[in-house]
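Colleague: sharing a model prediction with you, sequence too.
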Amino acid sequence: MRSALPKVLHPLAGRPLIGHVLAALAPLAPARTVVVVGPEGAAVEQAVAPLPTATQAERLGTAHAVLQAREVLAGFTGTVLVLYGDTPLVPTETLARLVAAREASTNPAAVVLGFRPRNPTGYGRLVTGPDGLDAIVEEKDASPEQKALTLCNSGVMALDGAILFSLLDQVGNANAKGEYYLTDVVALARARGRRVDVIESCPEDLLGVNDRADLAAAEAVVQTRLRRAAMAAGVTLTAPETVFLSWDTQLGPDVSIGPFVTFGPGVTLEAGVTVKGFCHFENCTVATGAIVGPYARLRPGARVAENAHIGNFVEIKNATVEAGAKVNHLTYIGDARVGAKANVGAGTITCNYDGFSKYHTDIGAGAFIGSNTALVAPVRIGDGAMIGAGSTITADVPDGALALTRAPQDTRPGWVAKFVARLRPARKS
């Protein structure tokens, strides 16, 4: 990845790659889960906490990695799923099929998840026969005939926990890479007279992330899935390919979303919300019937209530806009409350930061804030109060009062003609 960030912590739809893997696993309610990390895996350990981790001090191959889980899995005799933190798209349903195949009446020692990519180059090949899977051959060790096979190994397996570690103890490293391959357990299990099976999944589910291009490809897959799920649930996406959702985006029925809208993590839009184009949301909530955009930005802590209007080039941060209130254009509302049915004019800002601390602005119900107003927090504008356009408000305004600050207007009749007459000779010279 050419990154200081561990690969499995790179975000995909707003969640780390490994978070997707663990989320797919969670509905199966595993009795034990262990995450094997590298020698510099502190960040990964923190990300997966409180799950136990095991450290692979030397990267000696996949079988060696699984061996590091021996202590956590001591005494476990059920099915062991081996998953990969950089293969984030395997759905829960596929994992459930894998477990079911392992626990079938034929009692296979292992079940391998295979797929058929358009181009199998680089993948290990699955060599099958009448009695199931005969062997997994890495491409570097494959014969020309084996390289011609199209069924490939994803690396994902379900194994019999009762014999797993005894098999792993027999794995050697006499191969082109000098590594201990997990795939060797297939031949070892067959040598014990145990059956090994294969189930297949689509290549999209098994996309591995090895670089930034792979990450972008995985993002495209996830976004397509999220968009389809949203539309199936009753959400209108005018231009689906331009809307980017997070893994936890919550969209109610009859939400309508225009083009070029981005959702960061932690966003909930309730039923009937209308979002116009080019908006950005992150860690915020928008209630039923509200209208947002175009070109609006709702930052963390923004809470927009029922039937409120948030218009173009409006930014809301850590603030509540109550029912029916309107903040329609060119405005910043931060660390504030905008009361029900209040109207905030264009160019208004809440001056919430003095360089050291944040302060709160409270705008009462039904208040009217004139255009180009600066509200210097901490300050309260009372219910039904009015602020004259162009004002800088530094003190509380009582309910129903008018407040304004401005210099007196100086009007000079005929001044322009005299000014032009004075300057015209100078221009000719």
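Modeller: Yes, it's here.

Colleague: going by C-alpha atoms from here, please, whenever you check contacts or count neighbours.
Modeller: Noted.

Colleague: state the helix or strand in which residue 150 lies.
Modeller: In the assignment (DSSP states H and E), residue 150 maps to no helix and no strand.

Colleague: who are the contact partners of it?
Modeller: Residue 150 makes contact with 116, 117, 120, 125, according to CA atoms under 8 Å, 6 or more residues apart in numbering.

Colleague: what of residue 220?
Modeller: No contacts exist for residue 220 under CA under 8 Å, 6+ apart.

Colleague: how many other residues sit next to the closest residue in space to residue 246 that isn't next to it in sequence?
Modeller: Excluding the flanking residues, the one nearest residue 246 by CA to CA, 6 or more residues apart in numbering is residue 13, at 4.6 Å. Applying other CA atoms under 10 Å, we find 23 residues neighbouring residue 13.

Colleague: residues contacting residue 13?
Modeller: By CA under 8 Å, 6+ apart, the neighbours of residue 13 are 219, 222, 223, 245, 246, 247.

Colleague: A strand includes the fifth one, no?
Modeller: No: with DSSP: H, G, I helix; E, B strand; the rest coil as the criterion, residue 246 is located in coil rather than a strand.

Colleague: farthest pair in the contacts of residue 150?
Modeller: 117 and 125 (11.2 Å; CA to CA).

Colleague: hey, what's in contact with both of those two?
Modeller: 150, 151, 152.

Colleague: buried subset of the contacts of residue 150, written for ChimeraX?
Modeller: Those of these that count as buried under 16 or more other CA atoms under 10 Å are selected in ChimeraX with:
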select :116,117,120,125
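
Colleague: nearest to residue 95, of the contacts of residue 13?
Modeller: So of the contacts of residue 13, ranked by how close each gets to residue 95 (CA to CA), first place is residue 222, at 17.6 Å.

Colleague: setting aside sequence neighbours, what's the nearest residue to that closest one?
Modeller: residue 13 (7.0 Å).

Colleague: and the one you found, how close does it get to residue 20?
Modeller: 9 Å (CA to CA, to the nearest Å).

Colleague: follow-up on the earlier one: between the contacts of residue 13, which is nearest residue 421?
Modeller: residue 245 (62.6 Å).

Colleague: what's the next secondary structure element after the longest helix seen in the chain?
Modeller: The longest helix of the chain (DSSP state H) is helix 212-232. As assigned by DSSP H and E, the chain's next helix or strand after helix 212-232 is strand 236-237.

Colleague: what packs against that following strand?
Modeller: strand 256-257 (3 or more CA pairs under 8 Å, 6 or more residues apart in numbering; DSSP states H and E).

Colleague: what about the strand it packs on, distance to the chain center?
Modeller: 19 Å (CA atoms, centre = their mean, to the nearest Å).

Colleague: what's the first helix or strand after that strand?
Modeller: strand 262-263.

Colleague: which neighbouring elements make contact with that following strand?
Modeller: strand 280-281.

Colleague: in addition, the following structure is provided for comparison:
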Amino acid sequence: MSMALIVLAAGKGTRMKSDSPKVLHRIAQAPMLWHALRAGQALEPARTVVVAGHGAEAVEASALDYDPEIRVVIQSEQLGTGHAVRQAEPALQGFEGDAIVLYGDTPFLSEETLAAMQAARQTHDVVVLGFEAADPGRYGRLKMAGDQLDAIVEFKDASDEERAITLCNSGVMAMDAGRMMALLAKVSNDNAAGEYYLTDLVGLARAEGLTATAVVCDEAETMGINSRPELAAAEQAFQARARAALLENGVALPAPETVHLALGHRHRARYRDRAQRGLRPRRDG
């Protein structure tokens, strides 16, 4: 089954206290957007769409620097995640296969987790990535009935009973691309935030007799970056994992804490041949 990536990267990131778009702040000397794109490459996508908004020109330039074949679309108004994903529809014209929604400010999803979601799509129409939260806070909650996911309830709209659930929504979702867009056309903004929620797709799918489930990953994989302290924590997490990997592979690091590593740029080699042949990047919307 072919896979398309839809990477949401439209947010301003007010808590960063910076004029730069949030997804362009760096972890291991690379924009966090690149980390999210790199994670998605494990699925060998046939098409990648980045949804830009705040600082769209800079986000587009960064995305195309990572991969000139990425299609960039614009979310001119911030009307929710469902609205953001729907902006990718023109860029998916003619595509047949699954779409998975990732986030440009969630850089640490593992290849194993994404592979598990892909495998779950063989038996369920909708697959959502969840995690058991140490402090569920204001995350959306996953309402399960055995291995079936009945609904995702946003915190603002949740009852006290629903807020007691500790299985939380990461926002990552996979399903057939055409069906995703058809269901998004039915999403309403009749909720506490007045937004179009991507999470409403689960309830709409279930109402049509489709199946849904959740794949559960470690909470650390779903780390979202919204502030300078979280950016610093993400840098520390990347460096710790990268150093540990080197040590496990026999690299001598007498003082690991003094070694600072950067995200590799090996991905560029894939696109060098296309660039040399004069093939141009694409932009939609």
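Modeller: In hand now; what should we look at? Just so we're clear, the structure is a prediction, and the values are computed from it rather than from any experiment.

Colleague: read off where stretch 159-171 of the first structure ends up in the second structure.
Modeller: Using TM-score structural alignment, stretch 159-171 of the first structure corresponds to residues 175-187 of the second structure.

Colleague: centre of the chain to the matching stretch, how far?
Modeller: 17 Å.

Colleague: got the contact list for whatever residue of the first structure lines up with residue 105 of the second structure?
Modeller: When the first structure is aligned by TM-score structural alignment, residue 105 of the second structure is paired with residue 86. For residue 86 of the first structure, the contact set (CA under 8 Å, 6+ apart) comprises 7, 8, 17, 18, 208, 209, 210.

Colleague: as a check, name the ranges of all strands in the stretch 151-285 of the second structure.
Modeller: 167-176, 212-217, 282-283 (DSSP state E, counting those that start in this stretch).

Colleague: of those, which approaches residue 77 of the second structure most closely?
Modeller: Nearest of these (CA to CA): strand 282-283, 18.2 Å.

Colleague: read off where the closest one ends up in the first structure.
Modeller: Under TM-score structural alignment, there's no match for strand 282-283 of the second structure.

Colleague: just checking, what packs against that strand?
Modeller: Using 3+ CA pairs under 8 Å, 6+ apart, strand 282-283 of the second structure sits against strand 71-74.

Colleague: tell me what the strand it packs on is packed against?
Modeller: strand 47-52, helix 56-66, strand 282-283.

Colleague: list the contacts of the last one.
Modeller: For strand 282-283 of the second structure, the surrounding residues in contact (CA under 8 Å, 6+ apart) are 68, 69, 70, 71, 72, 73.

Colleague: what about 7 Å?
Modeller: With CA atoms under 7 Å, 6 or more residues apart in numbering as the test, strand 282-283 of the second structure has contacts from 69, 70, 71, 72, 73.

Colleague: list the buried residues for stretch 217-225 of the second structure?
Modeller: Neighbour-count burial for stretch 217-225 of the second structure [16+ other CA under 10 Å]: 217, 222, 223, 224, 225.

Colleague: what span of the second structure is stretch 4-24 of the first structure aligned with?
Modeller: Against the second structure, stretch 4-24 of the first structure falls on residues 19-39 (TM-score structural alignment).

Colleague: tally of neighbours for residue 72 of the first structure?
Modeller: Neighbours of residue 72 of the first structure (other CA under 10 Å): 15.

Colleague: and the residue positioned nearest the centre of the second structure, how far from residue 87 of the second structure?
Modeller: The structure's the second structure has its C-alpha centroid closest to residue 102; by CA atoms, centre = their mean the separation is 1.6 Å. The span separating residue 102 of the second structure from residue 87 of the second structure equals 14 Å under the rule CA to CA.

Colleague: then residue 112 of the second structure?
Modeller: Taking CA to CA, one finds residue 112 of the second structure at 28 Å from residue 87 of the second structure.

Colleague: between those two, which has more neighbouring residues?
Modeller: residue 87 (23 against 11).

Colleague: correct me, but residue 109 of the second structure touches residue 221?
Modeller: Yes: with contact defined as CA atoms under 7 Å, residue 109 of the second structure reaches residue 221; the gap is 4.9 Å.

Colleague: whatever residue of the second structure lines up with residue 234 of the first structure: neighbouring residues, count only.
Modeller: In the second structure, the residue matched to residue 234 of the first structure (TM-score structural alignment) is residue 250. By other CA under 10 Å, the residues close to residue 250 of the second structure number 8.

Colleague: list the buried residues of the match of stretch 4-24 of the first structure.
Modeller: Buried positions in stretch 19-39 of the second structure, judged by neighbour count with 16+ other CA under 10 Å: 20-28, 30-39.

Colleague: just to revisit the earlier point, reformat the strands of the stretch 151-285 of the second structure as CSV; add distance to residue 160 of the second structure.
Modeller: Compiled in CSV, those are given as follows (distance: least, CA to CA, whole Å):
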stretch, distance to residue 160 of the second structure
strand 167-176, 15
strand 212-217, 22
strand 282-283, 44
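
Colleague: so for residue 50 of the second structure, which of those sits nearest?
Modeller: strand 282-283 (9.7 Å).

Colleague: which residues touch residue 143 of the second structure?
Modeller: Counted by CA under 7 Å, 6+ apart, residue 143 of the second structure has contacts 149, 150, 151, 152.

Colleague: show me what the second one aligns to in the first structure.
Modeller: It stands for residue 150 of the second structure. In the first structure, residue 150 of the second structure lands on residue 134 (TM-score structural alignment).

Colleague: right, and its match touches residue 112 too?
Modeller: No: using CA under 7 Å, residue 134 of the first structure is not in contact with residue 112; the gap is 11.3 Å.

Colleague: neighbour count winner among those two?
Modeller: residue 112 (27 against 18).

Colleague: what helix or strand is that one on?
Modeller: Going by DSSP H and E, residue 112 of the first structure is part of strand 110-115.

Colleague: quick one: residues in contact with that strand.
Modeller: Residues contacting strand 110-115 of the first structure (CA under 7 Å, 6+ apart): 98, 101-102, 151-154, 156-160, 196-203.

Colleague: out of the residues you listed, which are buried?
Modeller: 98, 101-102, 151-154, 156-160, 196-198, 200-201, 203.

Colleague: contact partners for the nearest residue to residue 72 of the first structure once chain neighbours are set aside?
Modeller: Nearest non-adjacent residue to residue 72 of the first structure, counting by CA to CA, 6+ apart: residue 34, 6.9 Å away. Neighbouring residues of residue 34 of the first structure by CA under 7 Å, 6+ apart: 51, 52, 53, 54, 69, 72.
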